[in-house]
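K.L.:
Only the shape, not the letters, is given here:
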């Protein structure tokens, strides 16, 4: 390989890495069109970037590599992050809920913020695998608010205070609900919705399968983060309620894959 060819390869890989970081993932077929090279060339570039730990290859493309893949912060630690964005998302998502609805809320700090917005709605049935979410409704009722029917799934408790595992999965499979409000560790066009916790991934898949409509509630910082396990493709999400901090390029990409993207 000549020095000029080597330089071209390095420049191309730098462009690819920038795209991965900016968009949260890339597809081989998109890169071939964008860079006007063959599939084989792009795959070699991705192999080279993967060898140095810059990206992780996934089916059809690549996503960012990083420690977020297996690290699961605790509920308290996550609660302190992006508070304003989570509150805005929660208020916007709450407008999707009508009195008498049967809904589900997954574990997570954004769904916890949403639960606090829902306590004034009459005759709700709430399925959740989140201990903090169930406590929000109980405390609101004790304070004189409407009584929601809360179904807590049971299961094994994760660091993020979600209940997961076979007990939770069996309970969820026996139920059907109108709306699922789903939190996530990461959002990527390539890897979809991901979490570092394998058991939580399976429980989240079960929640998605039991819902007529899935609403993702996740702030802009989740874009480009990829956890160990994928539990849903973006095409399985009906609505994504996020905040205005999501970059315009990410909004465009998300709208190609999700029916509705709401910026709170």
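P.N.:
Good, I have the coordinates. In this text the structure is predicted, and so the values were computed from the model without any measurement.

K.L.:
all contacts plus neighbour counts: C-alpha atoms, from now on.
P.N.:
OK.

K.L.:
Show me where the stretch 1-150 of the chain has its helices.
P.N.:
Secondary structure of the stretch 1-150 of the chain, counting by DSSP state H, counting those that start in this stretch: helices at 3-23, 28-35, 39-51, 75-79, 83-94, 109-118, 131-142.

K.L.:
Residue 257 and residue 235 touch, don't they?
P.N.:
Yes. If you go by CA atoms under 8 Å, residue 257 and residue 235 touch, sitting 5.2 Å apart.

K.L.:
re earlier: okay, the helices of the stretch 1-150 of the chain in TSV with distance to residue 154 next?
P.N.:
Below are those laid out as TSV (distance: least, CA to CA, whole Å):
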stretch	distance to residue 154
helix 3-23	37
helix 28-35	42
helix 39-51	40
helix 75-79	18
helix 83-94	25
helix 109-118	17
helix 131-142	9
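
K.L.:
another structure for you, compare them:
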């Protein structure tokens, strides 16, 4: 088992139970006491946990919190639809497009269902299902293999092997958070590796992130802000955040969110 896989297993148990014991992890991971302690040291340096006598506890703050897909899909729904619609408009027909996992990118897929001639690479079960329902004969969809995360992303060595060596015209990337220093982030170490590989494969990087993602920092950085060619967000973005992003990303697209009715 790779170090990143072990550490993600530790974090999954920590999220589930709130604390972990070294002795339990030794048995669970089938590694030595020293290996577990090195993993805990690494995760503590990254802010993912706090070591205590005999084990570790969850830290304060949201860096490692990863709600499931269903829970996240109810948050900022109007903003996500507006962002997804605008991001989908940036994808050319008859192009190779990557779609990362996430609720916003699943909505992008909905807006791309009728786009002709797409070749789609994704590590998202939900994105693949959207295109499967469209039943278009002129679209090709490839779903990576891998381990399944709480957000229904496929990650790990199989996912990385599927992504490496491909060339994408455009990647639409969903993120957990974005900040000036940390860049675009996720709370999942292995998902970060897969997303980074997708970024490296893309000629054009489009990040689709609603305004609530600003100043949220996940555990692992996927890419710095200046790697982004186009950032699509909504009109709830604060003026200072807008200025910061305009200084760093290639182009900032601000979408209008329709007012609530009823």
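P.N.:
Cool, got the structure. As the structure is a computational prediction, the values presented were derived from the model and not from experiment.

K.L.:
And the TM-score between these chains?
P.N.:
Superposed pair, TM-score by TM-score structural alignment, normalised by the length of structure 2: 0.74. Supporting alignment: 198 aligned residues with a CA RMSD of 1.4 Å.

K.L.:
Which of the helices of the stretch 1-150 of structure 1 has the highest mean neighbour count?
P.N.:
Counting by mean count of other CA atoms under 10 Å, helix 109-118 has the highest mean neighbour count of those, with a mean of 24.

K.L.:
quick check: it aligns to which part of structure 2?
P.N.:
Counting by TM-score structural alignment, helix 109-118 of structure 1 lines up with residues 103-112 of structure 2.

K.L.:
Check how far that stretch sits from its aligned residues in structure 1, on average.
P.N.:
Taken over the aligned residues, the distance from stretch 103-112 of structure 2 to structure 1 averages 0.3 Å (mean CA distance after the TM-score superposition for structure 1).

K.L.:
got the contact list for that stretch?
P.N.:
By CA atoms under 8 Å, 6 or more residues apart in numbering, the residues outside stretch 103-112 of structure 2 that reach it are 69, 72-73, 80-81, 83-85, 87-88, 99, 126-127, 130-131, 172-174, 208-209.

K.L.:
Swap in 7 Å and give it another go.
P.N.:
When contacts are defined by CA atoms under 7 Å, 6 or more residues apart in numbering, stretch 103-112 of structure 2 is touched by residues 69, 72-73, 80-81, 84-85, 87-88, 99, 126-127, 130, 172, 174, 208.

K.L.:
Tell me which residues touch the residue nearest the centre of structure 1, please.
P.N.:
Residue closest to the average C-alpha location in structure 1 (CA atoms, centre = their mean): residue 184, at 3.2 Å. Neighbouring residues of residue 184 of structure 1 by CA under 7 Å, 6+ apart: 193, 194, 195, 218.

K.L.:
Tabulate the residues you listed (TSV), appending neighbour count and distance to residue 125 of structure 1.
P.N.:
Compiled in TSV, the contacts of residue 184 of structure 1 are given as follows (neighbours: other CA atoms under 10 Å; distance: CA to CA, whole Å):
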residue	neighbour count	distance to residue 125 of structure 1
193	29	25
194	27	27
195	26	26
218	27	23
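
K.L.:
what's the farthest-apart pair in these?
P.N.:
Maximum pairwise distance among the contacts of residue 184 of structure 1 (CA to CA): 12.8 Å, between 195 and 218.

K.L.:
okay, stretch 189-202 of structure 2 sits on what stretch of structure 1?
P.N.:
Taken onto structure 1 by TM-score structural alignment, stretch 189-202 of structure 2 occupies residues 198-211 there.

K.L.:
try stretch 69-80 of structure 2
P.N.:
Using TM-score structural alignment, stretch 69-80 of structure 2 lines up with residues 75-86 of structure 1.

K.L.:
Now render the contacts of residue 184 of structure 1 as TSV, adding secondary structure and distance to residue 225 of structure 1.
P.N.:
Formatted as TSV, the contacts of residue 184 of structure 1 follow (DSSP: H, G, I helix; E, B strand; the rest coil; distance: CA to CA, whole Å):
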residue	secondary structure	distance to residue 225 of structure 1
193	strand	9
194	strand	8
195	strand	9
218	coil	12
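
K.L.:
Out of these, which is nearest to residue 50 of structure 1?
P.N.:
Taking CA to CA as the measure, residue 50 of structure 1 lies nearest residue 194 of the contacts of residue 184 of structure 1, at 19.5 Å.

K.L.:
Number of residues surrounding the closest residue in space to the closest one that isn't next to it in sequence?
P.N.:
Spatial nearest neighbour of residue 194 of structure 1, chain neighbours left out: residue 230 (4.3 Å); criterion: CA to CA, 6 or more residues apart in numbering. Around residue 230 of structure 1 there are 23 other residues, counting by other CA atoms under 10 Å.

K.L.:
In structure 2, what sits opposite residue 230 of structure 1 in the alignment?
P.N.:
Alignment note: residue 230 of structure 1 maps to residue 221 in structure 2; criterion TM-score structural alignment.

K.L.:
Correct me if wrong: residue 242 of structure 1 contacts residue 262.
P.N.:
Yes. Under the criterion of CA atoms under 7 Å, residue 242 of structure 1 makes contact with residue 262 at 6.2 Å.

K.L.:
ok, those two, which is more surrounded?
P.N.:
Using other CA under 10 Å, the more surrounded residue of residue 242 of structure 1 and residue 262 is residue 242, with 26 against 16.
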